[in-house]
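Trainee: below: sequence and its predicted model.
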Amino acid sequence: MFSSIGWLIFIDKIKNSSISFRTMPAMLVFLAAIFLTLVVPPVVIPILTFFLIIRKVVEFGARIFKKSEFLEIVDPFSAMFATRPVYSRKSFTTVNILEIDRPTIPLHKLIADFEEKVLHAVQDASASRVLYPELKCKLVKWWGYYFWETCETFNLASQIKYLEDQDFPKVNLANTENWNKLVNYVSTERLWQEGDPVWEMLVMEKVTTERGVDKSLIIWRCSHVLCDGWSMLKMAARLFDTAVIPPAQQIPTQRPSYWPGIISLCTLPYDFVKHQLHVESVRALIPPPRQTDSTSCSQQDEIFSKTVPTLAIADLKRIKDTYQVDFLSLLLAGVTSAIREAYRSNSGHVTDAQIKVGFVLAVPNHPEKLCNHLSTGTILLPIGVESSADRLRFIGDRIRALRSTRLPQLRVYLLRAVGSLPITILNLVGKNSRPRASVVFNNVIGPQEKLHLYGNDVTVPYVGVNMAGNVNTGFAHDACFFTHGGAGTLRVSGFGDYFHRPDQDAGKFLDSCNHEWNKLFDTVDRNALSPLVQD
């Protein structure tokens, strides 16, 4: 029944599309959807089922022969973050840097608080199992799969410690070059050691930053195999003076009733093929800056980052509500403006090229444990559209169209299926994979309250993931918008081939984003807005 409905909807979509049924793109979508529905499942499902059975057999064997040593097998989604070698400079490492407005940190108290509030945390008073047992574990391989094995020599003081001068010298971090050296060190150069937990908390005292002197930094590093950023935020929230819980994140959908959901399921093959042909196949790259002897002052494989405050959250929300778009669409409008400026500066003109951007999407009902529970999406940014308002509406339409499908949910299932494969196959996937987009954007929603630790204000100057594995791939920018306490900050990172003059080039990108949002805010009080542009 669903199959028949699906074919009727496929034909109807093609007839009603702006592309003629007789044109090759429409025919490709239609034929590929038929192939995907009728041919791929009978071939792929038995193969995946075979590997799932093997994984279950190995997991069952571990419960018998390694019961006292192993905690559990690594979740399939988390195993996907091991496609890059965990113990190399290309490892997926998440870094959160907290700046505390005090010269020193009582390390013994921080360790004791972490042990009480995080290490021994339980979901409720009646629960016997702690929430985060993986913090005491190391990552091991057994019979072709990753497992969490309890560290017999685990010592919390080895995981929460001062960043020694011989590892990274104490320098003036208000200097952009020195700040980037710190970010590179904690993201890329400080490697995880086999046999140890894949997380740590580093403390720096009496440092000078852009916000003043006599500050302290707490640098929380964590392998992405262990957990996602949402899990880290929830753990970190337990350490602050007042318990703060980041607001729950949801994926807005356009399927409020039963039958629209059934229809979207039936049209999933069509939506998938259309997205692959019209979005994922786009390979347009942002032109790098023109390199001259006077501007070539950065190494190509070095990562450069800069963070600035943005327009007030309340003002950004006014823009969002006025134009009837979601928050992600508004943020991507700023990124689009920055890319337009890059075209104008680097190639002399703005083309009609559409640049693919990738972004993280929250998945509802994040478990109260360490895990990776997210999805991703891609759309094309309308670089060639002149009007800021029209660009925002185009982006809003494209985000809305993506969320009206089941593609984000499908990607979760696909990643979990691939993550269930043995390590050998995962390594092959990692070696042959390239970034899906030349720009990646992440919207991190932190606590709504202001943060305090030991009575002092806390700011978050850096939130990011190591991007060293994307060097020499045409990857241009990794951007992150982070909110906490009603304030927003925007961070951009890039390699030396895009940031020849790191401070100026990164600053120019961020200024373009903020300028776009200010320009849109200036239109909010106008009485009438032009009709929505249809994509």
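Mentor: All right, it came through fine.

Trainee: please make it C-alpha for all contacts and neighbour counts, starting now.
Mentor: Noted.

Trainee: list the residues that contact K109.
Mentor: Contacts for K109 (CA atoms under 8 Å, 6 or more residues apart in numbering) come out as none.

Trainee: take this one as well and set it beside the first:
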Amino acid sequence: MRPRPVSTADAAWLRMESPTNPMTVTGVLGLGAEMSVDTLRRWVEERLLGFDRFRMRIDAPGSSSPTWVPDEAFDLDRHVIEVGLPAPGGQAGLEALVSRLMSTPLAFDCPPWTFHLVHGVQTAGGAVGSAIIGRLHHVIGDGIALMHVLLHAADEHHAGEAAPPRRPRASAVARVAGTLKEAGHEVLDLVTSPSHLADRVQTAGAGAQAVAGLLAMRPDSETVFKGSTTPTKRAAWTGPISLDRVKAVGDALGAKVNDVLMSAAAGGLRRYFAGRGEPVDGVEVRAAVPFNVRALDRAHELGNSFGLVFVLLPVGTASARERLRLTKERMDAIKRSAEPMVVYGILQTIGRAPGWAHRQVVKMFSEKASAVMTNVPGPTETLHLLGVPVETIMFWVPQAGDIGLGISIFSMNGTVRVGVGADAAYAPDPSALAEAFEAEFAALADEFAGGAEGAEGADD
């Protein structure tokens, strides 16, 4: 390992770190059996430390020229930590522990990642198992890159090599590609053909129009998710949702999986606001939605290779059918525009821009959006870590500026789960929002999953 500059794209996300919004990706692997801390340490040593970034720290993280350098004092005890499940136990105890860790920034005097091994967690079958809470700074990689790391490190894909392959095996690429399509990422048609972005921007005037549109974009509605963020975060997540039922709703209404899930988020927010006695009529919540620009055969390259688009969720529309129609219409319009490439270019540029310019861009983005909403595909099979099965996976996306709501969608082995991460000042009990999402999707499925052509939209 030799020192190397932090790339421009990675530096953009590194520099978004703030005391009230750490740029940390948090995830939970729910295991189907107990795992010992010695087993977890062996798994990390054998299958993760071959990735250079897991043994490198960042020198001068707050400067305009941060650098990856080997951590000569690397100590695995700082990264693998054994803990018990706090009271009251169950999902509530695990949510409380995830919330506490989400509120704690990672250190930069060592590689910015940790794994907490939690004991006493109930498995899907009712037995007692373990869970791994992983925390990785966004500078290490984005969702697609980190999913490749997990696939490489699972028993099903690990070939016993001491270091990760320079290129992933074809089977792993095929599995990720298939899962991406199942998860609905084809909605932007960028996963396997990111060159489409450049084609759009080359259209005469398209780039200029997109820039003008971004600058003219009005802030979304004033809701409880507008304000100033604090260091205290809260986490919650839904139970499993059948991916087949999501597809059935989409088939009935001519929409993609991603359209259905985003529309369910809009309806869930509507239910959440109404439950708090907040106004809902005419309310629109804009979400910054990440999209992948990395070709799948480069998924093994850690780092960040994604941009953002801004989607206005029609929370104030009463009809579920109309919410879905509007969501699809807006996503399709973004798909035809140059906005994705323009925002990607902006994010690439601010990684090396003066501090004031970087802060201004982050401020502009956070003024125009109230949430970050991301959809990451997971494995289509049960994974094992040194023989221990992974039953569930959930993650929470970080936010920047004064954005205090993150909605994370993760598909795995035929199911979808939704994670809600929120600033405590905005939503002290995000489980209510997770429950609202579940209720909204259940209503959508009950109304439309049968595919009746003439069904009316479900109203509140």
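Mentor: Yes, it's here. Owing to the predicted nature of the structure, the values given are computational and were not obtained by experimental measurement.

Trainee: what's the TM-score here?
Mentor: The TM-score (TM-score structural alignment, normalised by the length of structure 2) is 0.80; 427 aligned residues with a CA RMSD of 3.6 Å.

Trainee: for the stretch 1-150 of structure 2, which segments count as helices?
Mentor: Under the criterion DSSP state H, counting those that start in this stretch, helices of the stretch 1-150 of structure 2 are mapped to 8-14, 37-47, 90-102, 143-153.

Trainee: and the end-to-end length of stretch 119-129 of structure 2?
Mentor: 7 Å (CA to CA, to the nearest Å).

Trainee: ignore the last one, stretch 70-88 of structure 2
Mentor: With CA to CA as the measure, the first residue of stretch 70-88 of structure 2 is 41 Å from its last.

Trainee: report the buried residues of it.
Mentor: Buried residues in stretch 70-88 of structure 2, counted by 16 or more other CA atoms under 10 Å: 70-71, 74, 79-81, 84-86.

Trainee: list the contacts of it.
Mentor: So stretch 70-88 of structure 2 is contacted by 1-3, 37, 40-41, 55-57, 93-94, 96-97, 110-111, 113-121 (CA under 8 Å, 6+ apart).

Trainee: now, of the residues you listed, which are buried?
Mentor: 37, 40-41, 55-57, 93-94, 96-97, 110-111, 113-121.

Trainee: switch the helices of the stretch 1-150 of structure 2 over to TSV; also include distance to T20 of structure 2.
Mentor: Formatted as TSV, the helices of the stretch 1-150 of structure 2 follow (distance: least, CA to CA, whole Å):
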stretch	distance to T20 of structure 2
helix 8-14	14
helix 37-47	30
helix 90-102	11
helix 143-153	22
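
Trainee: between those, which one is nearest to Q348 of structure 2?
Mentor: helix 8-14 (5.0 Å; CA to CA).

Trainee: where does that closest one end up in structure 1?
Mentor: Against structure 1, the aligned range for helix 8-14 of structure 2 is residues 76-82 (TM-score structural alignment).

Trainee: from R276 of structure 2, how far off is F410 of structure 2?
Mentor: Where R276 of structure 2 is concerned, F410 of structure 2 sits at a distance of 27 Å (CA to CA).

Trainee: when these two are compared, which one has more neighbours?
Mentor: Legend: neighbour count by other CA atoms under 10 Å for F410 of structure 2 and R276, higher for F410 (22 against 10).

Trainee: for the aligned residue in structure 1 for that one, list the residues it contacts.
Mentor: Matched across to structure 1, F410 of structure 2 falls on F482, judged by TM-score structural alignment. Neighbouring residues of F482 of structure 1 by CA under 8 Å, 6+ apart: 443-446, 463, 488-490.

Trainee: in which helix or strand does F482 of structure 1 reside?
Mentor: strand 477-484 (DSSP states H and E).

Trainee: what's the mean distance for that strand versus structure 2?
Mentor: Following the fit onto structure 2, the mean deviation recorded for strand 477-484 of structure 1 is 1.4 Å by mean CA distance after the TM-score superposition for structure 1.
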